[in-house]
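> Got a predicted structure plus its sequence, pasted below:
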Amino acid sequence: MSSGSDPLRLVLMGVAGCGKSSVGAALAPVLGAVYRDGDDLHPAENIAKMAAGQPLDDADRAPWLRLCGQEFARTPRLILGCSALKRAYRDILRSEAGGPLRFVHLAGSREVIAARMASRPGHFMPPALLDSQFAALEPPGADEGAVTADITLPLPALVAAIAAALSTPA
């Protein structure tokens, strides 16, 4: 994937704790893009609900997903970290993005992700909600042209693998 003025609309997706922020921060300079954490776009009510141990429902997520999708119209080369757990959520992102999106599913086992969540202090998403995240997860279908990346790879190898996979058409 080349850098420059060509648009890049990339969503790093997966359950909480899969590494969207770490991968996005490392991948953005490789691809000549800006990384934005979708968590920063959550309304205060969503954050309070999750912090209280209550999973978000579709009605909670819809306005947030629209905001996430609209970020692509504001930033021509954007990597956005967004859970995008269901196809319907990815469809909302696509409808708001102003152009085609690519998705990278950061995939890992519940055990690996639970251990990561337990070691990240101060995040509003409690580890207790991880099961609800996996229950909601609909991995991208073959028709979505997504890249699936193994989060157990060391970060430099994971970033290189994603960059290589993105260099081929969806």
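It's in.
> contacts, neighbours, all on C-alpha from now
Will do.
> and Cys18, what does it touch?
Going by Cα atoms under 8 Å, 6 or more residues apart in numbering, Cys18 touches 106-108, 113, 116, 151.
> I'd like the next helix or strand past the helix ranked longest in the chain.
The residue-count maximum for a helix in the chain (DSSP state H) belongs to helix 58-74. Counting by DSSP states H and E, the next helix or strand C-terminal to helix 58-74 is strand 77-81.
> Could I get the buried residue list for that next one?
For strand 77-81, burial by neighbour count (16 or more other Cα atoms under 10 Å) applies to 77-81.
> Alongside the first one, take a look at this:
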Amino acid sequence: MKQTSKTWPAIRWVVMGVCGSGKSTIGQQLADACGDAYVEGDAFHPQANVDKMSAGQPLDDEDRRDWLRALREQIGRAREQGKGLVVSCSALKRSYRDLLREGDPALRFVHLDGPRALIAERLAARRNHYMPPHLLDSQLAALEPLDGEEDGLRLDIRQAPVQLVNAILASREDAA
């Protein structure tokens, strides 16, 4: 997945979805393929959020507000500098995505979606992560998929990571 000699416009992306959907994996691979910086959204959670999730409690809108604002600032900074950026962030609700878009009105989203059973299996196999698998259902209940007015695409996580990244790259070419 090397970048071709074609010059691409700088795009800011959010790779979104519920826990266990592969946001970090796909986000890092997309950033590498584009030659852009990658921001792991989980690293921006305040300790109070991490503690709450570690205790098995789902986050609410208020918990997520400052976290989303911090990510919005990263996106806005990249836009101001004319740089591409890939951010992994659950971005479960339209209101969350709207807040992120305040940093860049042209922000594009990649919704990684798949069957609950597959995601639950991935979560059960994960080690050393503060998000317990039983919070999956709260994330699925909160999830508002991308609607027709939002710039982005929805991909099936049953595909291999290389296929997912290639689909994102192809969408970039279609938009250019």
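Yep, that arrived. What you are looking at is a predicted structure, and each value in this text was computed from that prediction instead of being measured.
> Output the contacting helices and strands for the longest helix of structure 1.
helix 87-96 (3 or more Cα pairs under 8 Å, 6 or more residues apart in numbering; DSSP states H and E).
> for the helix it packs on, packing partners?
For helix 87-96 of structure 1, the packing partners by 3+ Cα pairs under 8 Å, 6+ apart come out as helix 58-74.
> ok, average deviation of the helix it packs on from structure 2?
Taking mean Cα distance after the TM-score superposition for structure 1, the mean distance separating helix 58-74 of structure 1 from the aligned residues in structure 2 is 0.9 Å.
> What range does that helix cover in structure 2?
Here helix 58-74 of structure 1 aligns to structure 2 at residues 61-77, judged by TM-score structural alignment.
> follow-up on the earlier one: what does the longest helix of structure 1 rub up against?
By Cα under 8 Å, 6+ apart, helix 58-74 of structure 1 touches 9, 38, 41-43, 46, 78, 80, 82, 89, 92-98.
> Also stretch 107-117 of structure 2?
Under Cα under 8 Å, 6+ apart, the answer for stretch 107-117 of structure 2 is 11-18, 21-23, 100-101, 145-146, 150-158, 168.
> neighbours of the counterpart of Leu155 of structure 1 in structure 2, just the number please.
For Leu155 of structure 1, the aligned residue in structure 2 is Pro161 (criterion: TM-score structural alignment). Other residues lying near Pro161 of structure 2 total 15 when counted by other Cα atoms under 10 Å.
> Can you tell me the residue that sits opposite Ser138 of structure 2 in structure 1?
Residue correspondence to structure 1 (TM-score structural alignment): Ser138 of structure 2 is matched to Ser132.
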